[in-house]
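> Below: sequence and its predicted model.
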Amino acid sequence: MESTIVRDRIFLSSPHMSDEGYEMQYIKEAFDTNWIAPLGENVNGFEKELAANVGSKAAAALSSGTAAIHLALKAAGVGEGDVVFCPTLTFSATANPIIYQNATPVFIDSDYETWNLCPNALEDAFEKYPQVKAVIVVHLYGLSADMDKIMQICKKHNVTVIEDAAESLGTYYKGKHTGTFGDYGIFSFNGNKIITTSGGGMLISDNEERIEKVRFWATQSRDQARHYQHSELGFNYRMSNIVAGIGRGQLKVLKQRVEKKRYIYNFYKRELGNLDGIEFMPSNDWNEPNYWLSSIILTGKIRPIDIMDALEKENIESRPVWKPMHMQPFFEKYDFVGTDVSEQLFKNGVCLPSDTKMSDCDLERVVKTIKGLW
């Protein structure tokens, strides 16, 4: 009887704790001092250390990146009836908070040069909707959007800019961290991100007064009173002291994680770049990506489903590129400005496994499986 060998699963991007055990040191401190929740030194420390790392004046540690976008919109004064521009090629967590605020999203197309918000489409959107409250910019898969062009357009229209840098911690645009160009920046520490706290997010800004207000909203808007008093709508959005301890430890290995992600990308490009019909995600002189997910576009007879099915048979995880928001059942009723760039990226794109725990043997296994289709 023929036996089937089940090979170890290769993940797209899974949590990777430090070999040095930095995370446990901070967690142990929280346990030893009984500062488990709601806040504590780890929360304060994580906010200060993350802000210092990226070069921002203030940060608020929150329960998720989605919560950070939500409170950034609230801090920007976005409310019922307001229009918010949002890239269509992104995860729904970018767009959902616009609806939380009873505002109206208008989705903007990508360009092939960055896979991110297209400046030309953004200009067209402003002509169609001159009264816009905020613009959300996403740095997809660790690739920086063209921030000089985007910020020039947004400043001309005097609009608040929120950077969704959930996937781009450790990415630089012209030597400056993504997330620090706009009025607000957000990061995610979900389990699949380049560093993780198991779940959590951070809102950063140079506007310290607004960040202080965000912390207030995120702790149920509890007024300073002996009794429980609430003069504003509040949210249960603060990060716990345990989760923040994991984040402090992870922040110490961020540089190592970026280096490994870059190694993975270069391995794939070296081994697969000469195959007909494969193009890698764009690189620009001004962009230093963290290469969170190494992604490709297929232009020949081999289709994304062929690669994903072949990898899955070998117990290897891969994913399509994000399905654009304007093509989603919930969001398709909202306006879209652009052509078909985002749709083509979705139709032809594949995200390859980019787990920082992958060995060279794992990478060779992925490459061998893909090459077998040619």
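Sure thing, it's come through.
> make it CA atoms for all contacts and neighbour counts henceforth
OK.
> Now do the longest helix anywhere in the chain: which elements does it pack against?
The helix of greatest length in the chain, counted in residues with DSSP state H as the criterion, is given as helix 254-272. Contacting helix 254-272 under the criterion 3 or more CA pairs under 8 Å, 6 or more residues apart in numbering; DSSP states H and E are the following elements: helix 360-371.
> angle of the helix it packs on against helix 254-272?
For the pair helix 360-371 and helix 254-272, the angle between their directions (axes from the mean of the first three to the mean of the last three CA atoms, to 10 degrees) equals 40 degrees.
> got the buried residues for helix 360-371?
Within helix 360-371, the residues that count as buried by 16 or more other CA atoms under 10 Å are 362, 363, 365, 366, 367, 369, 370.
> what's it in contact with?
10, 264, 267, 268, 271, 272, 307, 310, 311, 314, 316 (CA atoms under 8 Å, 6 or more residues apart in numbering).
> gap between that helix and the chain center?
The gap between the average C-alpha position of helix 360-371 and the chain average comes to 26 Å, counting by CA atoms, centre = their mean, to the nearest Å.
> what's the answer for stretch 21-28, then?
In terms of CA atoms, centre = their mean, the gap separating the centre of stretch 21-28 from the centre of its chain is 25 Å.
> what do you get for stretch 241-254?
Between the mean C-alpha position of stretch 241-254 and that of its chain there is a distance of 17 Å (CA atoms, centre = their mean).
> what do you get for stretch 39-59?
Between the centre of stretch 39-59 and the centre of its host chain there is 18 Å, according to CA atoms, centre = their mean.
> try stretch 248-256
Here the centre of stretch 248-256 is set off from its chain's centre by 17 Å, with CA atoms, centre = their mean.
> ok, now how distant is residue 359 from residue 47?
In this structure, residue 359 and residue 47 are 33 Å apart, going by CA to CA, to the nearest Å.
> Of the two, give the one with the bigger neighbour count.
Regarding residue 359 and residue 47, a neighbour count based on other CA atoms under 10 Å identifies residue 47 as having more, with 23 against 12.
> next up, a second structure to put side by side with the first:
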Amino acid sequence: MSASSNNRIYLSPPHMGGTEQDFVKQAFDSNFIAPLGPQVNGFEEDFSKLSGLAHCAALSSGTAALHLALRILDVQPNDVVLASSLTFIGSVSPVKFLGAEPCFIDADYKSWNMDPDLLAEAVDYYISIGKKPKAVIPTDLYGQCADYDRILEILEPHGIPLIVDAAESVGATYKGEHAGKRALMAAYSFNGNKIITTSGGGLLASDNEEYIDRARWLSQQAKEPLPYYEHNELGYNYRMSNVVAAIGRGQLEVIQDRVTRKREIFDYYKNELEGCAGISFMPEAEYGKCNRWLTVILIDEDTFGADPEQIRLRLEDENIESRPVWKPMHMQPLFKDCKSFGGKVSEDLFKRGLCLPCGTAMTQVDLDRAVEAIKKCGKL
């Protein structure tokens, strides 16, 4: 394939490892095609081994996992939940599902994750007005863990639970432990663009067996253990299917390879582009190992000679997909009436950031095409 090839380069497409079809065949051969079955059980056990979290419930999405986590904590209308502003809406929409009040915390430049100092300010504020937050949900942005220990130092004296949105950080580590391990509960995503995928799906994990048992029960319509259908409280149709879980089992076998390749791609972009005046990269916090789910650059328009949108459009002209950094939640019209602490950092990252294509099956030709297109946008 020549460097002039115009095949579509996607941002972060699925990449099969080779054994997924073997697990799917097992599901078909056993006729467990409907939700639940041996592959779901196996996927939960496999993920527990990877994450170090003792109990896992495989679900339909990461959003469903966060919704159930908040239900388990009995979040009620008008309760306050503190969350990262720089994130995908699925991280915070479950707060609204329950009629609660999200409050958004800005990022810091060190990690691009929730700023612990602003979190402390928010916690002190809400306690001072007699409205202790019901939970805190930091997002592990683009595969980098939030500073869990610093966050827990703020929350534990007040008994405020930590739920980690680890949707983007499967395979990442914090101080040698898997992403989400130090939380009361952690939510993961296996959507089609994630570092590993089940085509669509998620998972809630915890060391608290009672929480995960309740998550499973709520995810199956909260049906009472009777021969007929009886329901004393509201449940959901959130369980992962046996076939989808089978794909996930094959994907989990290659997670370390995927992290390695994502980091190699990040390093290649950095080596090729960091010498361009006006381009810098998302940092890696000293406390962990980012999975580099997405490679993200910051562009100084005046220095480089083009802004992120101009670069995105140039890449699109070359049939290469890229994407702006998440638009902060405090800037979203849906949340215009919600309180926030800080905001300038995430606004700046949104304004200057661009996510580059980094699928783990990218070839060297693909990478060179993307780098060349970006360089063409800069000053000569």
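Arrived safely. Being a predicted model, the structure only gives us computed values, none of them experimental.
> thinking again about what came up before, tell me the helix or strand right after the longest helix of structure 1.
For helix 254-272 of structure 1, the following helix or strand on the C-terminal side (DSSP states H and E) is strand 278-280.
> Not counting its own residues, what contacts that following strand?
Residues contacting strand 278-280 of structure 1 (CA under 8 Å, 6+ apart): 269, 272, 273, 294, 295, 296, 297, 298, 299, 300.
> can you redo those residues as JSON lines with distance to residue 69 of structure 1?
Conversion of those to JSON lines gives the following (distance: CA to CA, whole Å):
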{"residue": "269", "distance to residue 69 of structure 1": "33"}
{"residue": "272", "distance to residue 69 of structure 1": "37"}
{"residue": "273", "distance to residue 69 of structure 1": "36"}
{"residue": "294", "distance to residue 69 of structure 1": "25"}
{"residue": "295", "distance to residue 69 of structure 1": "25"}
{"residue": "296", "distance to residue 69 of structure 1": "28"}
{"residue": "297", "distance to residue 69 of structure 1": "29"}
{"residue": "298", "distance to residue 69 of structure 1": "32"}
{"residue": "299", "distance to residue 69 of structure 1": "35"}
{"residue": "300", "distance to residue 69 of structure 1": "38"}
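> Could you tell me which of those residues are located in helices?
269, 272.
> From the contacts of strand 278-280 of structure 1, list just the buried residues.
Burial by neighbour count, 16+ other CA under 10 Å: within these this picks out 269, 272, 294, 295, 296, 297, 298.
> check contacts around the nearest residue to the fourth one once chain neighbours are set aside.
For residue 295 of structure 1, the nearest residue in space outside its immediate sequence neighbours is residue 351; the separation is 4.3 Å by CA to CA, 6 or more residues apart in numbering. Remark: with contacts taken as CA under 8 Å, 6+ apart, residue 351 of structure 1 is in contact with 12, 293, 294, 295, 296, 318, 319, 320, 321.
> Then residue 286 of structure 2?
When contacts are taken as CA under 8 Å, 6+ apart, residue 286 of structure 2 is in contact with no other residue.
> and it, what element?
Here residue 286 of structure 2 is assigned to no helix or strand, by DSSP H and E.
> all helices for the stretch 1-150 of structure 1, in order.
Counting by DSSP state H, counting those that start in this stretch, the stretch 1-150 of structure 1 forms helices over residues 22-33, 41-54, 65-75, 92-100, 119-128, 147-156, given from the N-terminal end onward.
> Residue 335 of structure 1: which of the contacts of strand 278-280 of structure 1 is nearest?
residue 297 (26.3 Å; CA to CA).
> Surely that closest one is in contact with residue 281?
Yes. The criterion here is CA atoms under 8 Å, and residue 297 of structure 1 meets it with residue 281 at 7.2 Å.
> Map the residue nearest to residue 295 of structure 1 across to structure 2 for me.
Alignment note (TM-score structural alignment): residue 351 of structure 1 maps to residue 355 of structure 2.
> circling back to that earlier point, keep only those of the contacts of residue 351 of structure 1 that are in strands.
Restricting the contacts of residue 351 of structure 1 to those inside strands, with DSSP state E as the criterion, leaves 295, 296, 319, 320.
> And the residue nearest to the last one when sequence neighbours are not counted, which helix or strand is it part of?
Translated: residue 320 of structure 1. Taking CA to CA, 6+ apart, and ignoring the residues beside it in sequence, residue 320 of structure 1 has residue 350 as its nearest neighbour in space, at 4.6 Å. Using DSSP H and E, residue 350 of structure 1 falls within strand 349-351.
> how far apart are that strand and its match in structure 2?
Superposing on structure 2 places strand 349-351 of structure 1 at an average distance of 0.4 Å from its equivalents, by mean CA distance after the TM-score superposition for structure 1.
> For residue 171 of structure 2, give its distance to residue 25 of structure 2.
With distances taken as CA to CA, residue 171 of structure 2 is found 26 Å from residue 25 of structure 2.
> and what of residue 338 of structure 2?
48 Å.
> With residue 99 of structure 2 instead?
As for residue 99 of structure 2, its distance to residue 25 of structure 2 is 42 Å (criterion: CA to CA).
> Which residue numbers in structure 2 does stretch 48-68 of structure 1 align to?
When structure 2 is aligned by TM-score structural alignment, the counterpart of stretch 48-68 of structure 1 is residues 45-65.
> contact partners of the matching stretch?
Taking CA under 8 Å, 6+ apart as the criterion, the residues outside stretch 45-65 of structure 2 that touch it are 40, 43-44, 90-91, 93-94, 167, 177-181, 187-191, 200-209, 212-213, 215-216, 219, 238-241, 245, 249, 252.
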